[in-house]
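Trainee: how does the following fold in three dimensions:
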Amino acid sequence: YFGQPHILVRFMGIRSAKEIRPARYIAMVWVLLSLAAAVVVGIAGRSYLGAKGIILSAVDSETVFMRLVTDLFPSLIAGVLLSAILAAIMSTADSQLLVTSSAITGDFYQAVFRRGASDRELLWVGRVTVILIALVAGLLASDQNSSVFKLVSYAWAGFGAAFGPVVLLSLYWPKMTRNGALAGILTGGLTVVIWKNLSGGLFDIYEIVPGILLSLVTIVTVSWLGKSPNTEITDEFAAVASENKK
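Mentor: Prediction:
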């Protein structure tokens, strides 16, 4: 989805604006390769295990890569490949934890409750936040009836519907306002939660679709009805757009 926090922070930490253009192509190619490889692994695993008379359940099917690795490769190579799974998990987990912690610490705790909080206080709030989020993640993962795919699908729908439209419009539509962005975030997130708990007919559509559509409509509507962005914002938008065209 558009606006993935753990991807955006990589671009925000880039050394030079000139490196953004090649970086985005590298990112897109890598995503295409990794997703294509995941599909190939799934097809290969289904064929290989099916030929051996093994039928995996919805939960067990998520271990098909590990099953293929342990069956087809020597122990040393299998160990290296399995460690790659842990590396990918740790890479994503630390990014998500840090992004969430910094958002709660800076955008919520400091902005709403303690504007004059010291750096040491914010540091401890961030650490406690990381621990709490990790505990919640552990509780979600302990559900035997759930699966990684379902959890990720639901989480991505929420993130995508809440932040995707805002990120896109902030890049290409200079008339978006602060209130429009906030309304879009709330609408997208709430739509996903409500849609997920309904079923049948139209509600069987993946919840990110109605979430993004309603978020876009809300952002545009609220922005048009409210005050236009001030000149400073529009001038900055025009300057960045001009720089990107070079």
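Trainee: from here on, just use CA atoms for contacts and neighbour counts.
Mentor: Fine.
Trainee: tell me the buried residues in the longest helix anywhere in the chain?
Mentor: If you go by DSSP state H, the chain has its longest helix at helix 20-51. Applying a neighbour-count criterion of 16 or more other C-alpha atoms under 10 Å, one finds 42, 45, 46 buried in helix 20-51.
Trainee: here is a second sequence; please produce its structure as well for comparison:
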Amino acid sequence: MKIYIITIKSMINKVSYVVANWELTISNKGEKPHKNPNKLDWNQNSRRCFINGCSNKVYKTKMSGLCKDHEYHQFDLLLSLLDPSGVNHSIPAHHDMINCLMDWSSTRNFPLSPFFEKLSFAILGNVPDISSLSGEVTYEKYKVKELNEIFESSKKVVEQFFPESNNSSFQPLSTKKGDIPVIVLAHVLMSLIVCEEANRGDRWHCRTIRKDESKTTQLGGAMPIVYFAARSFNWGVEMKNVARNFTPN
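Mentor: Have a look, this model is predicted:
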């Protein structure tokens, strides 16, 4: 599986790779940046906005450390998908992909819990927020990983459970956006979880910079995994439709 990296102006590396002749690309093309949930000034010892190059002043009591101009991330990771003919393919909703994978796995006695568990360990808390990834926020004692490094470790989880050497990995599954092979669907889901963790999460910042993961306030990339957990648990009541509330719109 070949990966090639293209550097773009935002200082975020665009990551592209091909699996089963489908091309996945993760880049900074989103147009709806989310609010930055990080508490950059949790010690409340600065009056300057923490975004590099910004001279705006903020109140010391404002733990975000961000001025009104920078309360939202300036960037947003977005996933795009090309089918084998090179045509842009719409990406299914998180819950649609998970439902398809669960239906497929149930016919093959292939439990998905270990897959989602390893995804959570590989991704959650290990993906810097998009402002840190872009270099807008830097840290004296910590060098932020690049996006391609993060995807290399996350991809290994998918490859472990859905190897290219296994023919069943190429079975097409019928999503609401059209047929997509199992292996491609798994890579798309993993990529979306990484994007959500960067765009909406604060777990990395709490774990790595604040050294206290319990301060985490956002689900971030955990949202799709929570949906799978909600679907998998034996509630004793119907939860399939209600569980969709756990996934991003």
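Trainee: TM-score for this pair?
Mentor: For this chain pair, the superposition-based TM-score is 0.28 by TM-score structural alignment, normalised by the length of structure 1; 116 aligned residues with a C-alpha RMSD of 5.8 Å.
Trainee: still on that earlier bit, from the middle of its chain, how far away would the longest helix of structure 1 be?
Mentor: 18 Å (C-alpha atoms, centre = their mean, to the nearest Å).
Trainee: after the helix or strand hosting residue 179 of structure 1, next one along is what?
Mentor: For residue 179 of structure 1, the element it lies in under DSSP states H and E is helix 178-196. Using DSSP H and E, the helix or strand that follows helix 178-196 of structure 1 in sequence is helix 208-225.
Trainee: returning to what we had before: list the buried ones in the helix holding residue 179 of structure 1?
Mentor: 178, 180-193, 195-196.
Trainee: what's in contact with that helix?
Mentor: 157-159, 161-163, 165-166, 203, 207-208, 210-212, 214-223, 226 (C-alpha atoms under 8 Å, 6 or more residues apart in numbering).
Trainee: mind listing what's buried in the following helix or strand past the longest helix of structure 1?
Mentor: Per DSSP H and E, the first helix or strand lying C-terminal to helix 20-51 of structure 1 is helix 64-72. Residues of helix 64-72 of structure 1 classed as buried: 64, 65, 68, 69 (neighbour count, 16+ other C-alpha under 10 Å).
Trainee: so which strand or helix has residue 15 of structure 2?
Mentor: With DSSP H and E as the criterion, residue 15 of structure 2 is inside strand 13-19.
Trainee: with residue 23 of structure 2 instead?
Mentor: Following DSSP H and E, the helix or strand that holds residue 23 of structure 2 is strand 22-28.
Trainee: just checking, what packs against that strand?
Mentor: Under the contact criterion of 3 or more C-alpha pairs under 8 Å, 6 or more residues apart in numbering; DSSP states H and E, strand 22-28 of structure 2 touches strand 13-19, strand 77-82, helix 182-200.
Trainee: just the angle between the first one and strand 22-28, please?
Mentor: With axes from the mean of the first three to the mean of the last three C-alpha atoms, to 10 degrees defining the directions, strand 13-19 of structure 2 sits at 170 degrees from strand 22-28.
Trainee: from residue 3 of structure 2, how far off is the residue lying closest to residue 25 of structure 2 once chain neighbours are set aside?
Mentor: Take residue 25 of structure 2 and drop its neighbours on the chain: the residue closest to it by C-alpha to C-alpha, 6 or more residues apart in numbering is residue 16, 4.3 Å away. Going from residue 16 of structure 2 to residue 3 of structure 2 by C-alpha to C-alpha, to the nearest Å gives 6 Å.
Trainee: looking at these two, which is more packed in?
Mentor: residue 16 (20 against 12; other C-alpha atoms under 10 Å).
Trainee: quick one: contacts for the more buried one?
Mentor: Residues in contact with residue 16 of structure 2 (C-alpha under 8 Å, 6+ apart) are 3, 4, 5, 23, 24, 25, 26.
Trainee: who's in contact with residue 131 of structure 1?
Mentor: Residue 131 of structure 1 neighbours (C-alpha under 8 Å, 6+ apart): none.
Trainee: quickly find the element holding it.
Mentor: Assigned by DSSP H and E, residue 131 of structure 1 belongs to helix 119-141.
Trainee: buried ones in that helix?
Mentor: Using 16+ other C-alpha under 10 Å as the test for burial, helix 119-141 of structure 1 gives 122, 125, 126, 127, 129, 130.
Trainee: so the fifth one makes contact with residue 96?
Mentor: Right, the one you point to is residue 129 of structure 1. No. Here residue 129 of structure 1 lies out of contact with residue 96, judged by C-alpha atoms under 8 Å, at a distance of 12.0 Å.
Trainee: one step back: between the buried residues of helix 20-51 of structure 1, which is closest to residue 136 of structure 1?
Mentor: Nearest to residue 136 of structure 1, judged by C-alpha to C-alpha, of the buried residues of helix 20-51 of structure 1 is residue 42 at 29.2 Å.
Trainee: how near is the closest one to residue 68 of structure 1?
Mentor: Taking C-alpha to C-alpha, one finds residue 42 of structure 1 at 10 Å from residue 68 of structure 1.
Trainee: before we move on, what about residue 132 of structure 1?
Mentor: Using C-alpha to C-alpha, one gets 35 Å for the distance from residue 132 of structure 1 to residue 68 of structure 1.
Trainee: can you check residue 84 of structure 1 too?
Mentor: Counting by C-alpha to C-alpha - residue 84 of structure 1 and residue 68 of structure 1 are separated by 14 Å.
Trainee: cool, and residue 80 of structure 1?
Mentor: From residue 80 of structure 1 to residue 68 of structure 1 the distance is 14 Å (C-alpha to C-alpha).
Trainee: residue 171 of structure 1 now?
Mentor: With distances taken as C-alpha to C-alpha, residue 171 of structure 1 is found 43 Å from residue 68 of structure 1.
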